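Asker: The amino acid sequence is not available; the structure is as follows:
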């Protein structure tokens, strides 16, 4: 055991996995023998044997009696999968099963796969890039036929995703896309949704319209597209984009100064600048903003209008039902499943970026601008 109570064999496993992932050991390369690993790490052969067994179990290597251990290629894993009868399994990787829209994605993919002779396995990355990476490595090397990936963001794990593209492994992303990778994606029309909702606010007489997001637009394609849709709607209606009304990456600011102070400063700035409407990144932010406004004596929508995004169930259970942009999560899951199966059965690779339409759902938080 190590100082932090981690088994010694697991350290060897982690290091060899990292070397396989980074290309130090390439597909079909032979790994060092048990004896060589024992000498390298200063451990017993029992420990190195356990490490190699774990690597084999996780699908990173295969072992040939009398010859040694070899790095398993994805093509070999898929061939084994077809012969052992599990070649009909598709894996869905999600940041969390409690995330908004998650059940829609699962039902959409599962219903389509079950109707077409396939099965769905669901896995969580827990918003952890390393765990997401481990799942991508383990699932592809264990012979899973295809993957539907909801990425934590569009900035991490480029190397493994690029390698899967080169290997022509059937994989498609949902919710987010990668501009610089030839990966297929099924996403909502985030740009069009924000454009539609901000245009509606302008129709209602609003001119000073804020934008509020928890993350930076650099980290997440979906938020970036919503922000760009917000900007385009303003520009097309002759309204300048004013940085005083835009708060990006508010999560970092809240953590730095505290939640109460953040919202106090935000609402003070809205009052002083004369902001009469806010387009938020999602419904949870919109609901929090709504509650803070009401607590501060700001009437919604009489003093300020708020529009969310997603049509999360929370939208109908707050004090004032939220106006929002509805995403069709079921359809996204269904389309993603259809794409990977077409890839598997007909050799048709993912068709670039598929946009699923969204709808503006008008409820009680958006009204005419105050005179």
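Answerer: Okay, I see it. Computed from a predicted model, the values in this text were never measured in an experiment.

Asker: CA only for contacts and neighbour counts going forward, please
Answerer: Noted.

Asker: Could you identify the longest helix within this protein?
Answerer: The single longest helix within the chain, with elements called by DSSP state H, is helix 329-346.

Asker: Any idea how far it is from the middle of the chain?
Answerer: Centroid displacement of helix 329-346 relative to its chain, using C-alpha atoms, centre = their mean, to the nearest Å, is 17 Å.

Asker: And for that helix, what's in contact with it?
Answerer: 101-113, 145-148, 170-174, 185-188, 348-351, 356 (C-alpha atoms under 8 Å, 6 or more residues apart in numbering).

Asker: Restricted to strands, list those residues.
Answerer: Cross-referencing these against strands under DSSP state E gives 146-148, 171-174, 185-188, 356.

Asker: Adding neighbour count, write the residues you listed out as TSV.
Answerer: Output for the ones in strands among the contacts of helix 329-346, formatted as TSV (neighbours: other C-alpha atoms under 10 Å):
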residue	neighbour count
146	25
147	24
148	26
171	27
172	26
173	24
174	25
185	27
186	28
187	26
188	25
356	16
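
Asker: Against that first model, consider the following:
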């Protein structure tokens, strides 16, 4: 009597996985056909066909017309071992103060990296290039997740990254990328983030919306802020609202500070026709704007709506609670580990890249605009 409650097709799938793991099934010979499987497991061809379909959907096997089904190279290479191809993943960075990892962006990234590594029984380590004086120990069992190597100075050069690639180092980049080098990367879709923030304000009736960025000028801002500005402009265009340069304020500085948000907010409010809503491209600036609004005797969101970016932990506790864009960097971390474990390389015909879509978290700092 059958006591296992799993469906028969699932029993076949799980049995196949175990045989692949033990090396009992070779990747060179075709796997049994659905007719052969039905006979081996004493079941119907409908069930055996379902099992083969599930194996194909999971990427364990692939089909060749006229020849049959074969074990995928990735899984054939694991036969006879229970150990992962990579046993240690390093988050490699430089000139990033450790306290910055308390920031929501980096904290969530670390959590995603660590949890995905733990799930796959892979060790996870931080590696500061400056402090360690060089790269992690060279090993064919390790991989890197490479952060921008400088936050307020220059990034690692393309030449250095190209050399690492020539050395056959296994790594992915997060938060930046070099398209011409075809190195796997994961980034956040900042343009969509800027669009979501602006579209939300438009959807609740605001038509005069300011934006506050950090940089030296509208031209000299970093890539993240530039993309958020593009998203802002795209949302306006989709609502047939003409872009007004006077509503774009760039506050000079290299770091996000409360005072930057306050200055940007004050400059917008001093206009002859001030905006009814402001998109501040970081929560730090948005909190500064909240403070500036209070000093001016303005109520948020009754007099002016505010949207931030980053969804810091504190943003859900300030008064009013801040509407913000969460960058979903937890998913960035998880996906970076997945790319490393997949080991996608030039030999497989390409490289993997991923853009994580952010989410808008609506709270109390935005309200419908009554004409």
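Answerer: Done, it's in. It should be emphasised that the depicted structure is a prediction, and the values quoted were computed from it without experimental measurement.

Asker: which one of the ones in strands among the contacts of helix 329-346 of structure 1 is nearest residue 134 of structure 1?
Answerer: residue 147 (13.4 Å; C-alpha to C-alpha).

Asker: residues touching the aligned partner of the closest one in structure 2, list them.
Answerer: Residue pairing (TM-score structural alignment): residue 147 of structure 1 is matched to residue 144 of structure 2. By C-alpha under 8 Å, 6+ apart, residue 144 of structure 2 lies in contact with 89-92, 170-172, 340.

Asker: I'd like to know how far the closest residue in space to residue 177 of structure 2 that isn't next to it in sequence sits from residue 204 of structure 2.
Answerer: In space, residue 177 of structure 2 comes closest to residue 185 once its chain neighbours are excluded; the distance is 6.2 Å by C-alpha to C-alpha, 6 or more residues apart in numbering. For residue 185 of structure 2, the distance to residue 204 of structure 2 (C-alpha to C-alpha, to the nearest Å) stands at 36 Å.

Asker: how about the strands in the stretch 251-371 of structure 2?
Answerer: Using DSSP state E, counting those that start in this stretch, the strands found in the stretch 251-371 of structure 2 span residues 277-280, 305-307, 324-326, 353-356, 359-361.

Asker: Distance from the last one to the middle of the chain?
Answerer: A distance of 14 Å separates the C-alpha centroid of strand 359-361 of structure 2 from that of its chain, computed with C-alpha atoms, centre = their mean.

Asker: looking at structure 1, where would I find the counterpart of it?
Answerer: Going by TM-score structural alignment: strand 359-361 of structure 2 matches residues 359-361.

Asker: The second one too?
Answerer: Applying TM-score structural alignment, one finds that strand 305-307 of structure 2 aligns to the residue range 305-307 of structure 1.

Asker: Any buried residues in the matching stretch, and which?
Answerer: 305-307 (16 or more other C-alpha atoms under 10 Å).

Asker: likewise stretch 278-296 of structure 1?
Answerer: Neighbour counts over stretch 278-296 of structure 1 (16+ other C-alpha under 10 Å) mark 278-287, 289-293 as buried.

Asker: I figured the residue nearest to residue 177 of structure 2 hits residue 172, correct?
Answerer: Yes - in terms of C-alpha atoms under 8 Å, residue 185 of structure 2 counts as a neighbour of residue 172; the distance is 5.2 Å.
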